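Asks: my questions concern the predicted model and sequence given below.
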Amino acid sequence: METVLAFDFGLKRIGVAIGNTLLKQAQPLTVITSESNDARFAAIEALIDEWQPQRCVVGLPMHPDGAEHEMTARCRRFANQLHGRFGLSAVLVDERYSSAVLSQRRGEHIDDAAAAIILQQYFDDYAQS
C-alpha cells in the first residue's frame, strides 16, 4: 500500500488531496495559498512530513485537443521540483476535465476538490493492481 499526495498546481493556490493505493479513494486535504515559492514548499514539506507519501501526483493541464500551453510547462516543472526536493516519484495526470466537473461550485475555492478528482483519476486509470 502506498500513500499518495496529489496536487492541483496554480499560480495563486495549490490544491492538495490524499489517498492510498489500498482503498483507491481520493479525499480533498487542503489548499496552499502562500504567495512565495519558499512558503509553498515549506507547506508541502509539512504535509509530506505528516502524511509520509510514497508518491505524488500532479495534474497536467492541456488544451481540449491535447496541445500544451504555458501552465503545462509550469506543472511539469512543479512535478520535477517535488521529485528533486523530496525524492518522491511524481506522476503527471491529464487534468483537462477536472475543472469542468467542478464548474457548478462557483465562488468557492475548489482547488482541493480538483486535486481529489486528479488523484481519483490516477487511481482509476494508472494505479491498477
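Replies: Looks like it arrived, so ask away. Residues are numbered from 1 along each chain as shown.
Asks: CA only for contacts and neighbour counts going forward, please
Replies: Will do.
Asks: and the lengthiest helix in the chain, what does it pack against?
Replies: Across the chain, the longest stretch assigned as helix under DSSP state H is helix 70-86. For helix 70-86, the elements it packs on are strand 55-60, strand 89-94, judged by 3 or more CA pairs under 8 Å, 6 or more residues apart in numbering; DSSP states H and E.
Asks: what do you get if the cut-off is 10 Å, keeping everything else the same?
Replies: Counting contacts by 3 or more CA pairs under 10 Å, 6 or more residues apart in numbering; DSSP states H and E, helix 70-86 packs against strand 3-9, helix 37-51, strand 55-60, strand 89-94.
Asks: what residues of stretch 11-24 count as buried?
Replies: Residues of stretch 11-24 classed as buried by neighbour count (16 or more other CA atoms under 10 Å): R13, I14, G15, V16, A17, I18, G19, N20, T21, K24.
Asks: would you agree the fourth one falls within a strand?
Replies: Yes - using DSSP: H, G, I helix; E, B strand; the rest coil, the secondary structure at V16 is a strand.
Asks: measure the spatially closest residue to T33 that is not a sequence neighbour to G87 for me?
Replies: Once flanking residues are discounted, T33 sits nearest to R13: 4.8 Å by CA to CA, 6 or more residues apart in numbering. As judged by CA to CA, to the nearest Å, R13 and G87 stand 23 Å apart.
Asks: hold the first one in mind and look at this next one:
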Amino acid sequence: MVDIVLGFDFGIKRIGIAMGNTLTGQAQPLSVVKAIDNATRFKLIGELIEHWKPARLVVGEPRHPDGAEHDMTLRARRFANQLHGRFNLPVELVDERYSSAVIPAKRGEIIDAKAAAIILQQYFDDHANIH
C-alpha cells in the first residue's frame, strides 16, 4: 500500500509544505502557507490534507547544533500537536538541525517549501523500510 506523507517546515511567518509517498520515498516541495492567523493557516492546511489525503504528517523540529531546545523547538512541537488534534493524523517530529546546511540562509517562500522537502526526505531516509 502506498501512503502519501506531508512534511512541514514550521515558521512564524510561513510554513513550508512538501509531499511524498512511501513507494518512491522521495519528497518534493509542494507549497507555502503564510501564517496570517491560526484559523486561516489551519484552513489552508486542511484543504491540502483533504486534497492529498496523507496517511501521516511530518514536522521539522528545530534545535541548536548541540541538540538543545530553543523557542522554535517548542513552537514546532506545539504546531505538531495542533495538526494531530485538528486532523486526527499521526504526526512525527524530525530533527531538522542539519537541514539548514543544505539550503541557503536567506529565507523565502520557495526556500521554505524546499526546507520542508528536505525534512520529509530525511524522514523517508530514516524510515526506508516503511514501504
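Replies: Right, received. Where do you want to start? These numbers come from a predicted model, not from an experiment.
Asks: ok so, going back, does the residue nearest to T33 of structure 1 touch V31 like I think?
Replies: Yes - R13 of structure 1 is within contact range of V31, at 6.5 Å (criterion: CA atoms under 10 Å).
Asks: okay, and the common contacts of the two?
Replies: Residues touching both R13 of structure 1 and V31 (CA atoms under 10 Å, 6 or more residues apart in numbering): H109, I110, D111, D112.
Asks: show only the entries of those found in helices.
Replies: D111, D112.
Asks: quick one: which of the shared contacts of R13 and V31 of structure 1 is most hemmed in?
Replies: The most crowded member of those, judged by other CA atoms under 10 Å, is D111 (26 neighbours).
Asks: residues touching the nearest residue to that one once chain neighbours are set aside, list them.
Replies: Nearest residue to D111 of structure 1, sequence neighbours excluded (CA to CA, 6+ apart): G15, at 4.2 Å. Applying CA under 10 Å, 6+ apart, we find G15 of structure 1 in contact with 6-9, 28-33, 109-116.
Asks: check the gap between G15 of structure 1 and A67 of structure 1 for me.
Replies: 23 Å.
Asks: do the same with I32 of structure 1
Replies: Per CA to CA, I32 of structure 1 is found 28 Å from A67 of structure 1.
Asks: compare those two (neighbour count), which wins?
Replies: I32 (21 against 9).
Asks: now the closest residue to that one other than its chain neighbours: how far from Y126 of structure 1?
Replies: Ranked by CA to CA, 6+ apart and with sequence neighbours excluded, the top spatial neighbour of I32 of structure 1 is I14, at 5.0 Å. Noted for I14 of structure 1: a distance of 22 Å to Y126 of structure 1, by CA to CA.
Asks: that older thread, list the contacts of the residue nearest to I32 of structure 1.
Replies: Here I14 of structure 1 is in contact with 6-8, 30-34, 40, 44, 111-112, 114-115 (criterion: CA under 10 Å, 6+ apart).
Asks: aligned counterpart of R76 of structure 1 in structure 2, please.
Replies: Alignment note (TM-score structural alignment): R76 of structure 1 maps to R77 of structure 2.
Asks: its match: neighbour count?
Replies: Residues near R77 of structure 2, counting by other CA under 10 Å: 18.
Asks: wait, it touches D95, no?
Replies: No - using CA under 10 Å, R77 of structure 2 makes no contact with D95, being 11.2 Å away.
Asks: which residues are common contacts for the two?
Replies: V59, G60, E61, P62.
Asks: now those residues as a markdown table including neighbour count and distance to P104 of structure 2?
Replies: Output for the shared contacts of R77 and D95 of structure 2, formatted as a markdown table (neighbours: other CA atoms under 10 Å; distance: CA to CA, whole Å):
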| residue | neighbour count | distance to P104 of structure 2 |
| --- | --- | --- |
| V59 | 27 | 20 |
| G60 | 27 | 17 |
| E61 | 23 | 18 |
| P62 | 27 | 16 |
